[in-house]
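**Q** Sharing a sequence plus its predicted fold:
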Amino acid sequence: MQEKIHWITHLRGIACMMVVMIHSTTWYITHPHTISLLEWDLANILNSASRVSVPLFFMISGYLFFGERSAQPRHFRRIALCILFYSALSLLYITLFTHINVELSLRNLLQKPVFYHLWFFFAIVVIYLLSPLVQVKQVSGRMLLALMLVLGILANPNMVPVKAAGVEWLPLNLYINGDTFYYVMYGVLGRAIGTLDTDKKWLTALCAGLFITGVW
């Protein structure tokens, strides 16, 4: 178990660096006329490769809490302290360096974060709240892949509609709505993948190839 915790800690650190990479490269992507084509391509590749960071955080939480154990009071206290601390820090920044209405930010604190960067803390609370109720069963790799195909692609309401002969074929309407559904699915996926036997060199090479292809 200790080895898994170290592994998760390293993965969480990589995800943190990816978040920094996303924010660091966004300016280059949104200002293509002020930089060279090579610089834009490099920024786009780094930004695209780092987009897995947020799903990774939900998958890590799901791996930890959607199994035999669930989130404990100390985990909720930690999240609450993070929200309070970073909200206070954001309010200080808003007050000193921006023209954003501080009173309005405080009034809407329970509806949206003080600063939009803090949305993640509110979203991850759902994983913690559901953890006593959810225990993911062990499934085969093929079954998991089929579920990912249906829920992540064929029935994903965010995908571009596919129409032919006057009929809209995709996405399938399974009444999936809202980002929270997919945040929970990331958590379920993290736990499901964690129960699979993935210690195979060919599988590692295949996943790496698919990741590179997706980024490219």
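**A** That came in fine, so what should we check first?

**Q** switch to C-alpha atoms for all contacts and neighbour counts from now on
**A** Will do.

**Q** Now for S48: which residues touch it?
**A** V215 (C-alpha atoms under 8 Å, 6 or more residues apart in numbering).

**Q** Tell me where this structure has helices.
**A** 2-30, 37-49, 53-65, 73-97, 102-107, 119-130, 141-149, 179-194, 201-215 (DSSP state H).

**Q** Count the neighbours of V160 for me.
**A** As a burial measure, V160 scores 9 neighbours (other C-alpha atoms under 10 Å).

**Q** gap between it and Y186?
**A** 21 Å (C-alpha to C-alpha, to the nearest Å).

**Q** circling back to that earlier point, could you work out which of the helices of the chain reaches nearest to L172?
**A** L172 lies closest to helix 141-149 among those, at 11.7 Å (C-alpha to C-alpha).

**Q** Contacts for the closest one, please.
**A** A192, L196.

**Q** Report the angle between it and helix 179-194.
**A** 170 degrees (axes from the mean of the first three to the mean of the last three C-alpha atoms, to 10 degrees).

**Q** try this one side by side with the last:
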Amino acid sequence: MSQGKKSFSAAIDTAKVAACFMVVLLHVAAINFYSFDDHGQWWASNFYDSLTRTCVPLFLMISGVLLLRKQESMPEFFKKRFVRIIPPLLFWSLFYMAWNSWQGERYGRWYEWITTLANGPVTFHLWYLYAIVGIYLFVPFLRKIWHATKQSERKLYLALWAVASCWPTIKVLFDIDVDALEVYGIGPFFGLVGYLFLGAYVHDVYVEHSAKRQYWLLSLGLFALFSVLTMLATYAYSAQAGEADPLFYDYLSPLVLVSSIYAFNVLYGLGARLGKSLDVGTGLPGLKKLSACTLGVYCIHIFILHRFDEATGIMEGDASSWWAIPVTAFVVFSVSMGAIMLLRRFRAFEYVT
């Protein structure tokens, strides 16, 4: 493997593993988010939640880097990539439905299980798998647009996407009674899919500046700044409402959108440096193995989190959330990663994890 490919591989794998841990940390932090009357616990929740809000955008940006810059036919794309996302969606949906049934929830006859599956996620975090199905349907067309446009044209699209994406947050924040996206019929052209375009664009810009250490440090500083702004904006808006309000946590809110750019630069840059310093024969396979498990960890971690919380009660007890949240996230992430690595020893589970 060449030095350039080694750096790219390590950069992508580092970003995927970090984004996966951020998802776990976010979901642990969210447990006490609505306890606004207990400011000590709530501030810890707000801090960690604000710090990790870029996790889903990061996954989508990584997909943009890996998918949009490739050249392959549409049949090849659907055969090699699209069909891979269906088995995990079905397997993990059925897994949680089976668990819920064992816990007493009823879905009815077998055909009602199919209806339930078709109507959306059976547990909240599986929304991402459903969203990926819709997003991937448009990847072949996005790829053609990517290769047919100049950087200036890509900038224009991203500028329009950013404005349209931020509009719902701005509309609520300033109490504007105009749904511009619906009125002008542009809603379907925007949304989370724009993060794929953003990821491919930010990657190209980063590669141009990757030799400059100041660029990485600036990205780190700006990521910290926009995470803090998300935290403070969430507090200010919640205090005004008199209860916890996640308006600024939305994946398409202005602060999260900008923060995602710098989070990507930080993690990609960290991974690229790691790739340059590691020996291909020893360091990278371990990182790649962790990266290969991230989808499975995303799917199983809620199950592990609930079992851990039931067994310890740490998040509902008197323990300080400042240490309880990261400790719980570390344990849940580690157990989830171990479980997925064990499952992947059986070939059949490689298709669903």
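**A** Arrived safely, thanks for sending. Treat the numbers as computed from the prediction; the structure is a model and nothing was measured.

**Q** May I have the TM-score of the superposed chains?
**A** The TM-score (TM-score structural alignment, normalised by the length of the first structure) is 0.80; 209 aligned residues with a C-alpha RMSD of 3.2 Å.

**Q** so which of the helices of the first structure gets nearest V167 of the first structure?
**A** helix 141-149 (21.1 Å).

**Q** Can you list the buried residues in that closest one?
**A** Along helix 141-149 of the first structure, no position meets the burial threshold by neighbour count (16 or more other C-alpha atoms under 10 Å).

**Q** Next: stretch 118-137 of the first structure.
**A** Neighbour-count burial for stretch 118-137 of the first structure [16+ other C-alpha under 10 Å]: L118, F122, I124, V125, I127, Y128, L130, S131, P132, V134, Q135, V136.

**Q** what about the residue opposite L89 of the first structure in the second structure once aligned, how many residues close to it?
**A** Under the alignment by TM-score structural alignment, L89 of the first structure pairs with F95 in the second structure. By other C-alpha under 10 Å, the residues close to F95 of the second structure number 16.

**Q** what's the counterpart of R69 of the second structure in the first structure?
**A** So, by TM-score structural alignment, R69 of the second structure is matched to G67.

**Q** For the second structure, list the residue farthest from the centre, please.
**A** Within the second structure, R109 marks the point farthest from the mean C-alpha position, 33.9 Å out by C-alpha atoms, centre = their mean.

**Q** which ones are touching that residue?
**A** No contacts exist for R109 of the second structure under C-alpha under 8 Å, 6+ apart.

**Q** Check the gap between it and S101 of the second structure for me.
**A** 12 Å.

**Q** Then K6 of the second structure?
**A** For K6 of the second structure, the distance to S101 of the second structure - C-alpha to C-alpha - is 46 Å.

**Q** Comparing these two, which residue is more hemmed in?
**A** Counting neighbours by other C-alpha under 10 Å for K6 of the second structure and for S101 shows that K6 has the greater number, 20 against 13.

**Q** before we move on, the earlier item: pretty sure the match of R69 of the second structure sits against V134.
**A** Yes - shown here, G67 of the first structure and V134 form a contact pair, counting by C-alpha atoms under 8 Å, at 7.4 Å.

**Q** residues contacting V114 of the first structure?
**A** S87, S90, L91, S105, L106, N108.

**Q** So for the fourth one, what's the nearest residue that isn't a sequence neighbour?
**A** In space, not counting the residues next to it along the chain, S105 of the first structure is nearest to V114; the distance is 5.6 Å by C-alpha to C-alpha, 6 or more residues apart in numbering.

**Q** what residue of the second structure matches up with that neighbour?
**A** Using TM-score structural alignment, V114 of the first structure lines up with V122 in the second structure.

**Q** how near is its match to E153 of the second structure?
**A** 40 Å.

**Q** cool, F138 of the second structure as well?
**A** F138 of the second structure is 19 Å from E153 of the second structure, by C-alpha to C-alpha.

**Q** Map V23 of the second structure across to the first structure for me.
**A** Checking TM-score structural alignment: V23 of the second structure goes with V19.

**Q** Go ahead and confirm that match touches S50.
**A** Yes - look at V19 of the first structure against S50 with C-alpha under 8 Å: they come within range, at 6.8 Å.

**Q** Those two: which is more packed in?
**A** Between V19 of the first structure and S50, S50 has the larger neighbour count (other C-alpha under 10 Å), namely 21 against 16.
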